[in-house]
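1. quick one: sequence and predicted model below, then my questions.
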Amino acid sequence: MATPPVNVLTYHYDTASSGVNSNEILLTPANVNVASFGKQFTVSVDGAVYAQPLIYTGVTITAGVNTNAGAAGVHDVVFVATEHDSLYAIDANTGTLLWKRTFLDTTNPGSNVNNTFNATEIVPVPSYDVGSGQISPEIGITGTPVIDQGSNLLYVSPRRKKQSMRLHAINIADGTDAANPFLIGDTTSSSRSNFLSLCCLWCNPRGKETNNTRIYVYGCGDGSVLDPTGTGNRIVQFNALRQHQRCALSLVSNNVYVQWASHGDNGPYHGWVVVWNVADVKGSTGFQLKGVLNTSPNNGLAGIWESGGRLVFEPDGSAFYFASGNGTGAVPTLDSNGFPTNANYENSLVKVVADSTTNALNQNFNGWGLKVADYFMPYNFASLDLSDLDFGAGGPLLLPDSAGNMSHPHLMIAGGKEGKIYLISRDNLGGFNPTDDNVLNAILNSSGHRTPPVQIGAALSTAAFFNNTIYWVSGQSDRANAYVINSAKTALIMTSQTAINDFGDYPGSVIVSANGSTAGIVWVMDRRANQIHAYDATNFATELWNSGQMSGDDLGSVVKFAVPTVANGKVYVGTNNSLVVYGLTI
């Protein structure tokens, strides 16, 4: 019986963020080598590709305003999003462009909905507008989109200077809108931005910024204003100029989730998660705003960026988790249940569940429709703040029950810039203790605190988990390592590492391809040499192939946090100006 083709519809392959395609029957450690594997084609695109390419096989492409002549028909498709606010549908086997949707056209051709403000020009956001060159020279689509196989819709959030931020539901057949896009926020500023100091939130004067948005929470945090509806409460509104949609979008049980951080710590900004119900997005109800959560409603910062990672969900969708970034370093006062009384979750791993008892006018401490159910904050979070060592620089990884034991059946791992890898029970994340980390692999350090050891040269990506092994590449010019968890679930033991000791800064999350539990290959991006490497999953010291071995296999400039996609015998990599595809050559 033939194995069905693999679809990659979401970041890092699944809602646990495992990073594994276990149905790869064509690529093996025996044939991924310089003699039989290499570049197949390159497709030029109009901007940098920070989002992971997505794969959907057997798509029926239809004629329309975005479709190339002669492209109608059934294709295996790779979807590529760019910082120039374009979305490409490309034949995954030949590189032929099927359709291209730009979100910059002011004329709204066909069923494209770009312009509802009568703008005469729409462009991506120039990097100088946000006071940060982390993504340069323009900011358009950064977070990886997500595809709903049931409705054949792709959800994406483009960023535009004239229209700010929206959420679109795109027909994968032709690139048109299936519904009116949801305006997440439109922000105007009367003066140039002022840079936010990590030491002071409210003392810095700012230009007046006006936010047109339905997304807000009650609180007196950074950028708060009096509720314009006249309740007398202070509210924190979504600021579309300051917030950066870096993380991947998620789709679970007809709900689309989007989260935000900042551009270079320039404020006012917060960590946000927003969820929409899309069960009837093609019908009369369209996008239904279902919940809003803010990580710092009475403070600031605490963005959710995870080096391009994602929310990770329990298998039944009952809860999700994220890691937040730097805050102000103020030691929290805890209530009787151990939660911060000011509802601020900086440098934290946070568990969130639905909250049907609240709405936009009747909120909980962090918003409505969603609520914090548990959290973990490292004991030394204040020193992490001062040193810009975001705990939330790495994305969490949900481990399967097979990785646990009877005492700790539900595990996850997380890590950030400090290089510690935290092994955590999802049944009790650990809360905050000012002297120790209440996690499974904490040991006594030289300062007398119980905390995990440093085991990686900064975690600025999401690890992959295959055959009870964790694979992680350093985010700051160091090696890639493989680990196993000991039987007591109290330690991570490194089992192998790469000979290469410098993959550059911010090389992005690793990917594993395999045929069930065999033929595992670990794919690692290399920003120092602008290459992609393939390693034998049984031993990270065994390199099978890299794109620098053969003339003509060169990759081009690798953007930070780039994640390759491996499916159906091919490897798809986005660069600063193209999609590069590798596969078997004989």
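-> Good, I have the coordinates.
2. when you work out contacts or count neighbours from here on, use the C-alpha atoms and nothing else.
-> Will do.
3. show me what the one helix or strand Trp523 maps to is packed up against.
-> Using DSSP states H and E, Trp523 sits within strand 518-526. Using 3 or more CA pairs under 8 Å, 6 or more residues apart in numbering; DSSP states H and E as the contact test, the elements touching strand 518-526 are strand 511-515, strand 531-536.
4. please state the offset of that strand from the chain centre?
-> Its chain's average C-alpha position is 20 Å from that of strand 518-526, according to CA atoms, centre = their mean, to the nearest Å.
5. take a look at this one as well, against the first:
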Amino acid sequence: MRNFLAPFILALPSLCWSPAHAVDVLTSRNNLARTGVNDQEARLTPANVDARGFGKLWTLYADGQVVAQPLYVSGLRVDTTTNPAVPPVQGTFNAVVVATMHNTVYVYDADNERPGPQGRNVPLWAVWLGQPRPGGKDIDMFSTSDPEWGILSTPVIDAAKSVLYLVAWHDEGAQGYKYRLHALRLKDGSHAVPPLELQAPGLDSRRQKQRTGLTLVQGVLYIGFGGDGSRGLLMAHDAATLQQKTVWNVTPSGNDGGLWQSGVAPAADAQGNLYLMTGNGTFDAATGGANYGDSFVKLHLEGGNIVVKDYFTPCNQAFLATVDMDLGSSGPVLIPGTDLVFGAGKHPHIFLLSTNRMGKYTPPPNAGAADCPNPNALQDLGQAEHHHLHGSPVYWQGSGDPQIYLWRENELLHAYPFVRRRIVAAPKLGVDALPKGMPGGMLSLSSLGKRNGILWAVTPFDGDANQWRGVRGVVRAIDAQNVGRTLWSSEQVSARDRLGLFAKFVPPTIADGKVFVATSGDTEPLQFYGPPARPQQFPARYQVVVYGLLPPRPTETVNQPGKDVRLLRAATGPLPAIDLARCVVADGRSLDCTDELTRVARAPALERLLVPTGNTFAGCQLARVTVATSTAAMQTALAIGFYAADVTAGQFSADHGRRNPAADLKVTGQATLKGGQAATLHEFAGVVNCTLDANNRSELRFKPYIEFLGTAPLKLYHDWDPIDGNHALGGAVTQIDRSAEILQ
């Protein structure tokens, strides 16, 4: 047994806690509807989440892989003085709860780093629950979760924030492997009631996996089981006593039908109905049977039994089961304030259903059909590509139409508008491509009501996380109102913000200005472990990474020549009408029309456009400027900016060049540089040739730069287009074209 308590010998003083931005994440994906949204986030906004002001704050030590979503408890009263197994701590804290595959539960102060011995943060308390089940090829074909399996599912916390419920997989030596249900007091980590061994007809504690998050509804805990070759089970247990109330079998007279949902807990409504999606398995409910493979199922606890109240099964269920296209590779999402539920799985269809009349089953015209109509669904939205969905979609009621976000493997992020109780078939697409393979993007969203929406995505960075170990992860912050705009990435300043190893299926948790992201460790060589190979070395450190707003730090700017950005083309043309009513007052004598220039030109402004009061833009022309930027450099670039100045009668005005963050750039094409490197083309807009007086018109002198952030001591690097002097546009010069010089 590891000496997991050794780093935790320091007692913490009582701290003050401020409830100004209190929010709780007590269950899988934030709420029982499983929308994945924290709509009470007041600190993080699209305006302040960028690589200059947002990044990695610290890491929380763990003793094993973290495959359960971290939970967050605001204003938690901790008093461990009555539990001699942990160091004494008293106080009220915002706390983050971390559960590991080594069967350890940590409760950390979410607001303070608390460094301790060996570089490990000191938790408020930590409890080890017993030896986990060792890894094996019988449950882990590619050894991606070696060396052990302990707490696999996301725990749940009661509404009073007093008890944490979780299921741990135990190795009991000669007695074999067992699952135990634990109820831990959040104040000190002690057991509220003795742990209970989970038992049920059909439960194989050697092979079946308890991956779905726990659901707590009306005093009852629901615990789902799956696993290849094993029947799906849903257990109901009394939360006060942990005693079992009943068990529901997905395929009682058939095969398979596992409950896994890539870790997402079953959804639940206000009436206590549960909604889940099952995996491949036998289906015969339409002909009087009790088997519900590849189905949406609505359940309710009545008396001593879990009763099927309704269901929906795709017409091609037999085909799905034959080719391993689980409907239940993701979880259902209830749309708040409606009678609607939606979900998708490995097959490329999104189903929208009524919770009052789910639709049951319409047989296909041909037995075993790969595709067929589902008129019994409110909506069956398909697509041509057969890419799997894992985790769960996000549903957000933004300032416009509600949006449904999902990120399948081998695809771009999709954002579907939801209008008049239907999913609009033409989604908006993100811009960040994923490496080939599983499992796509794990999503969460933060906002302040309908404003400041940020979609947080954790994805693989360099490999297929289903078959390879050592796959790095990347965290992205994406503008929820415009998914083509990536605000920040943990790879932009990788030396500071790099995540570590990708934790399959785990969405990030966002609360009170911080983003908590689970990992499978810090680093490990990228390697394939097909049978019978097993890894012999493991990450030196397991951790949860904490991101947030960085404290202000002095920044030195280093200007130097470089070839990562170069002017490609520029030309003058008619200036679209600028609406002065849209400009903002800059001072008593001028208006700032920079944003208005960006709007009418449909390209970011390369300069700040200050217009004297009463100006009519006489003679002014639009300057369209295209730069060629190294595509590789754009992976870590913060911005593209410009030096820009007017020249009249031999006199330069002051520099009014503008910095445009990477998230706001306009991409107009792709190209290849002379050296063979890929290039991305970006377009910008300026104003030139304005009539200043009877003898003078303004000409433009400008030069682009690309901005990068260094590490300690913190420096900003501006790599400038390497030409001598500046580019000139205006007057007799109406265009510039350096394509032959720069591109192949």
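-> Structure's in. What do you need? Quantities reported herein were computed from a predicted structural model and do not represent experimental measurements.
6. care to give me the TM-score?
-> Scored against TM-score structural alignment, normalised by the length of structure 1, the superposed chains reach a TM-score of 0.77; 474 aligned residues with a CA RMSD of 2.0 Å.
7. quick revisit: which positions in structure 2 sit opposite the strand holding Trp523 of structure 1 in the alignment?
-> Residues 451-459 of structure 2 are where strand 518-526 of structure 1 lands when matched by TM-score structural alignment.
8. mean shift of that stretch relative to structure 1?
-> Superposing on structure 1 and averaging over aligned pairs (mean CA distance after the TM-score superposition for structure 1), stretch 451-459 of structure 2 comes out at 0.5 Å.
9. ok, the residue nearest to the spatial centre of structure 2 - contacts?
-> Among the residues of structure 2, the one closest to the centroid is Ala457, at 2.2 Å (CA atoms, centre = their mean). Residues in contact with Ala457 of structure 2 (CA atoms under 8 Å, 6 or more residues apart in numbering) are Gly441, Met442, Leu443, Ser444, Val475, Arg476, Ala477, Ile478, Pro507, Pro508.
10. please redo it, this time with the cut-off set to 10 Å
-> Neighbour list for Ala457 of structure 2: 406-407, 413, 440-445, 474-478, 489, 507-508, 517 [criterion: CA atoms under 10 Å, 6 or more residues apart in numbering].
11. number of residues surrounding the residue lying closest to it once chain neighbours are set aside?
-> Nearest residue to Ala457 of structure 2 in three dimensions, chain neighbours excluded: Leu443, at 4.7 Å (CA to CA, 6 or more residues apart in numbering). By other CA atoms under 10 Å, 28 other residues sit near Leu443 of structure 2.
12. so Leu443 of structure 2 makes contact with Ile404?
-> No: under the criterion of CA atoms under 10 Å, Leu443 of structure 2 makes no contact with Ile404, lying 11.1 Å away.
13. residue in structure 1 matching Tyr311 of structure 2?
-> Tyr311 of structure 2 maps onto Tyr375 in structure 1, by TM-score structural alignment.
14. circling back: looking at structure 1, which of the contacts of Ala457 of structure 2 hold up?
-> On the basis of both residues aligned by TM-score structural alignment, their matches' CA atoms under 10 Å, what survives of those in structure 1 is 406, 413, 440-445, 474-478, 489, 507-508.
15. most widely separated two among the residues you listed?
-> Taking CA to CA as the measure, those span a maximum distance of 18.2 Å, between Leu406 and Ser489.
16. whereabouts in structure 1 does the strand or helix carrying Asp646 of structure 2 align?
-> With elements taken from DSSP H and E, the one containing Asp646 of structure 2 is strand 639-648. When structure 1 is aligned by TM-score structural alignment, strand 639-648 of structure 2 has no counterpart there.
17. swap in stretch 35-53 of structure 2?
-> Going by TM-score structural alignment: stretch 35-53 of structure 2 matches residues 18-36.
18. quick one: end-to-end length of the matching stretch, please.
-> 28 Å (CA to CA, to the nearest Å).
19. now swap in stretch 545-563 of structure 1 and tell me
-> This stretch, stretch 545-563 of structure 1, spans 17 Å end to end (CA to CA).
20. buried stuff in it?
-> Under the neighbour-count criterion of 16 or more other CA atoms under 10 Å, stretch 545-563 of structure 1 has 545-548, 553-563 buried.
21. go on, stretch 385-400 of structure 1?
-> Applying 16+ other CA under 10 Å to stretch 385-400 of structure 1 flags 385, 389-400 as buried.
22. in structure 2, what range does that stretch match?
-> Under the criterion TM-score structural alignment, stretch 385-400 of structure 1 matches residues 321-336.
23. that older thread, let me see the contact set for the residue nearest to Ala457 of structure 2.
-> Going by CA under 10 Å, 6+ apart, the list of residues near Leu443 of structure 2 reads 29, 35-37, 391-394, 405-407, 455-459, 475-476, 505-509.
24. can you rerun that using 6 Å?
-> Trp456, Ala457, Pro507 (CA atoms under 6 Å, 6 or more residues apart in numbering).
25. neighbours of Val419 of structure 2, just the number please.
-> Counted with other CA under 10 Å, the neighbours of Val419 of structure 2 add up to 12.
26. that one and Ala290 of structure 2: what is the separation?
-> With distances taken as CA to CA, Val419 of structure 2 is found 36 Å from Ala290 of structure 2.
27. which non-adjacent residue is nearest the match of Tyr311 of structure 2?
-> Per CA to CA, 6+ apart, closest to Tyr375 of structure 1 is Val350, 4.4 Å.
28. tell me the counterpart of the one you found in structure 2.
-> By TM-score structural alignment, Val350 of structure 1 lines up with Val297 in structure 2.
29. before we move on, what about Thr102 of structure 1?
-> Under TM-score structural alignment, Thr102 of structure 1 pairs with Trp128 in structure 2.
30. returning to what we had before: in a strand, the residue nearest to Tyr375 of structure 1, correct?
-> Yes: under DSSP: H, G, I helix; E, B strand; the rest coil, Val350 of structure 1 sits within a strand.
31. do I have it right that it meets Ala373?
-> No: in this structure Val350 of structure 1 lies outside contact range of Ala373 using CA atoms under 6 Å: 7.8 Å.
32. quick one, which of those two is more surrounded?
-> For the pair Val350 of structure 1 and Ala373, the greater number of neighbours falls to Val350 (22 against 16), based on other CA under 10 Å.
33. in the stretch 201-350 of structure 2, which spans are helices?
-> Using DSSP state H, counting those that start in this stretch, the helices of the stretch 201-350 of structure 2 run over residues 317-322.
34. let me fix that, I meant to ask about the stretch 351-500 of structure 2.
-> 494-497.
35. so what's the counterpart of Ser162 of structure 2 in structure 1 up against?
-> Aligned counterpart of Ser162 of structure 2 in structure 1: Asn152 (TM-score structural alignment). Asn152 of structure 1 sits next to Ile172 when contact means CA under 6 Å, 6+ apart.
36. mind redoing it with 10 Å?
-> Tyr56, Val59, Thr60, Ala169, Ile170, Asn171, Ile172, Ala173, Ala178.
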